[in-house]
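**Student:** need a structure here:
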Amino acid sequence: MVIAETPRLKIRHFTAADTQFTLQLLNEPSFINNIADREVRNERDALNYLVNGPIKSYQQHGYGLFLVEGCTDGQAMGICGLIYRQALQETDIGFAFLPKFCRQGYATEAAKAVIHYGYNQLNLSRIIGLTHAANVESINLLSKLGLQYEKTVQLESSPRQVMLFS
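**Tutor:** Below is the predicted model of the structure:
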């Protein structure tokens, strides 16, 4: 299911066919350092991650992380989506792209489309952004999206504190 299209991007639900891309992205050093090591080491792990992560979230919340691909070639570039954070009772915008697609405006374009979808299609009242203080690129992107630092929080799934932007 496609949730948004921009001039350059198509943003859609993940399917089981996206395991190879998921395996690749989740093992990028930038993903592991800036987000987390999800311990996805093979295609079976990647499928389990998709089924128990984004796909389960679509069923539970009506949204989750989405695949971002190029409009012209259908090449998977990254992920961008909405994650319900139970501990915070909040919805977080999340994003990650393969290094070769960074610094080209794709993350900003995708995130703007996902935020628009969240507010206008899902009728969410608030969308936050979470990142750790060392992730300057994410902080810059959250600022471009109009989010501002609100406070520092501790998530149960992370050993370090993260900055919450709203």
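
**Student:** CA atoms for contacts and neighbours, from now on please.
**Tutor:** OK.

**Student:** so which bits of the top helix by length along the chain are buried?
**Tutor:** In the chain, taking DSSP state H as the definition, the longest helix is helix 106-120. Residues 106-115, 117-118 are the ones in helix 106-120 that count as buried (16 or more other CA atoms under 10 Å).

**Student:** likewise for stretch 14-28?
**Tutor:** For stretch 14-28, by 16+ other CA under 10 Å, it's 14, 18-19, 21-23, 25-27.

**Student:** check which helices and strands the lengthiest strand in the chain is in contact with.
**Tutor:** Scanning the chain for the strand with the most residues, using DSSP state E, yields strand 76-85. Helices and strands touching strand 76-85, by 3 or more CA pairs under 8 Å, 6 or more residues apart in numbering; DSSP states H and E, are strand 65-70, strand 90-97, helix 106-120.

**Student:** now these in TSV, with distance to residue 49?
**Tutor:** Output for the helices and strands packed on strand 76-85, formatted as TSV (distance: least, CA to CA, whole Å):
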stretch	distance to residue 49
strand 65-70	11
strand 90-97	15
helix 106-120	21
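
**Student:** looking at those, which is closest to residue 81?
**Tutor:** Residue 81 lies closest to strand 65-70 among the helices and strands packed on strand 76-85, at 3.9 Å (CA to CA).

**Student:** what angle sits between that closest one and strand 90-97?
**Tutor:** 30 degrees (axes from the mean of the first three to the mean of the last three CA atoms, to 10 degrees).

**Student:** if I take strand 65-70 and strand 76-85, what angle do their directions form?
**Tutor:** In terms of direction (the same axes, to 10 degrees), strand 65-70 departs from strand 76-85 by 160 degrees.

**Student:** and strand 65-70, what does it pack against?
**Tutor:** Applying 3+ CA pairs under 8 Å, 6+ apart, we find strand 65-70 packed against strand 9-12, strand 76-85.

**Student:** run the chain-centre distance for that strand.
**Tutor:** 9 Å (CA atoms, centre = their mean, to the nearest Å).

**Student:** same check on stretch 58-70?
**Tutor:** That offset, for stretch 58-70, works out to 9 Å (CA atoms, centre = their mean).

**Student:** sequence B follows; please return its structure for comparison with A:
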Amino acid sequence: MNIQTEAVQLRHFIASDLAVVYQIGCEKGIAKQLNMPPFQSEHEAQSFLTMLQSDEHSWAIVSKKADAVCGLMMLAPNLAQDDVTVESYELSFAILPQYQRQGLMTSSLSAVMNAYHDDLHITKFMAACFITNQKSARCLQKVGFTTAYQTQLPDYLGGELVQYYQYNLGEKGFR
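**Tutor:** Now for the predicted structure:
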């Protein structure tokens, strides 16, 4: 699957993405929002990159203007009650600070949802962010996600309040 907009290209991760994956994982703010500890070594980044490379639903977000990987998006399938059919995907995403507030994530979210709808006929997407992560919340709302519910994470996951959002494809289609 090839996913592109005027501003970004979404492609699968490759070995030469190690440096930017390390940079993303070392950003304490990004790591916290992805609910993982910051990387302590390049070896941890390599393990994470290997995981990203093996997942067909993980995408490197490449800024066309900068010609550089600026973020990542991961989609986790949620199965329907038959435990076979994919009912929806839960989105996780991150963008390096120097690329924020340029519309790249908004463009990426819309493009991925459109591609998954067109190719896989997915009509429902979910996303979660910490209640304190207003930037991600605004980005989700900007592309049409609505508030679904809030939940408190267990203590072993940090115990923070998380807001869940959902996007259901309606008659109007995606933005």
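
**Student:** average gap between the longest helix of structure 1 and structure 2?
**Tutor:** Superposed on structure 2, helix 106-120 of structure 1 shows a mean distance of 1.0 Å to its aligned residues (mean CA distance after the TM-score superposition for structure 1).

**Student:** what is that helix packed up against?
**Tutor:** Here helix 106-120 of structure 1 is seen to pack against strand 2-5, strand 9-12, strand 76-85, strand 90-97, helix 136-144 when contacts are counted using 3+ CA pairs under 8 Å, 6+ apart.

**Student:** out of these, which is closest to residue 156 of structure 1?
**Tutor:** Nearest of these to residue 156 of structure 1, taken as CA to CA: strand 76-85 at 10.0 Å.

**Student:** starting at the chain centroid, how far to that closest one?
**Tutor:** Per CA atoms, centre = their mean, the displacement of strand 76-85 of structure 1 from the mean C-alpha position of its chain is 2 Å.

**Student:** wait, residue 77 of structure 1 sits on residue 95?
**Tutor:** No - under the criterion of CA atoms under 8 Å, residue 77 of structure 1 is not in contact with residue 95, lying 10.9 Å apart.

**Student:** re earlier: now tabulate the helices and strands packed on helix 106-120 of structure 1 in a markdown table and tack on mean neighbour count and distance to residue 58 of structure 1.
**Tutor:** A markdown table is the format used below for those (neighbours: other CA atoms under 10 Å; distance: least, CA to CA, whole Å):
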| stretch | mean neighbour count | distance to residue 58 of structure 1 |
| --- | --- | --- |
| strand 2-5 | 16 | 12 |
| strand 9-12 | 23 | 11 |
| strand 76-85 | 22 | 10 |
| strand 90-97 | 22 | 13 |
| helix 136-144 | 16 | 23 |
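
**Student:** out of these, nearest to residue 37 of structure 1?
**Tutor:** Distance to residue 37 of structure 1, taken as CA to CA, is lowest for strand 90-97 among these, at 13.1 Å.

**Student:** that closest one vs structure 2, average distance?
**Tutor:** Its aligned residues in structure 2 lie a mean 1.8 Å from strand 90-97 of structure 1 after superposition (mean CA distance after the TM-score superposition for structure 1).

**Student:** by contact count, what packs against that strand?
**Tutor:** When contacts are defined as 3+ CA pairs under 8 Å, 6+ apart, strand 90-97 of structure 1 sits against strand 76-85, helix 106-120, strand 128-131.

**Student:** on that earlier part again, just curious, which of the buried residues of stretch 14-28 of structure 1 is nearest to residue 68 of structure 1?
**Tutor:** After measuring the buried residues of stretch 14-28 of structure 1 against residue 68 of structure 1 - CA to CA - the closest member comes out as residue 14, at 9.4 Å.

**Student:** how about the secondary structure of that closest one?
**Tutor:** Following DSSP: H, G, I helix; E, B strand; the rest coil, we place residue 14 of structure 1 in the coil state.

**Student:** contacting residues around the residue most central in space within structure 2?
**Tutor:** The residue lying closest to the centre of structure 2 (CA atoms, centre = their mean) is residue 93, at 2.4 Å. The contact partners of residue 93 of structure 2, by CA atoms under 8 Å, 6 or more residues apart in numbering, come to 34, 71-74.

**Student:** greatest separation within those: which pair is it?
**Tutor:** 34 and 71 (12.1 Å).

**Student:** ok, back up a step: residues in contact with the longest strand of structure 1: which ones?
**Tutor:** With CA under 8 Å, 6+ apart, strand 76-85 of structure 1 has contacts from 11, 21, 25, 57, 61, 63-70, 90-98, 101, 107, 110-111, 114, 118.

**Student:** and what of stretch 21-41 of structure 2?
**Tutor:** Outside stretch 21-41 of structure 2, the residues touching it (CA under 8 Å, 6+ apart) are 42, 45-46, 48-49, 71, 92-96, 129-130, 133, 157.
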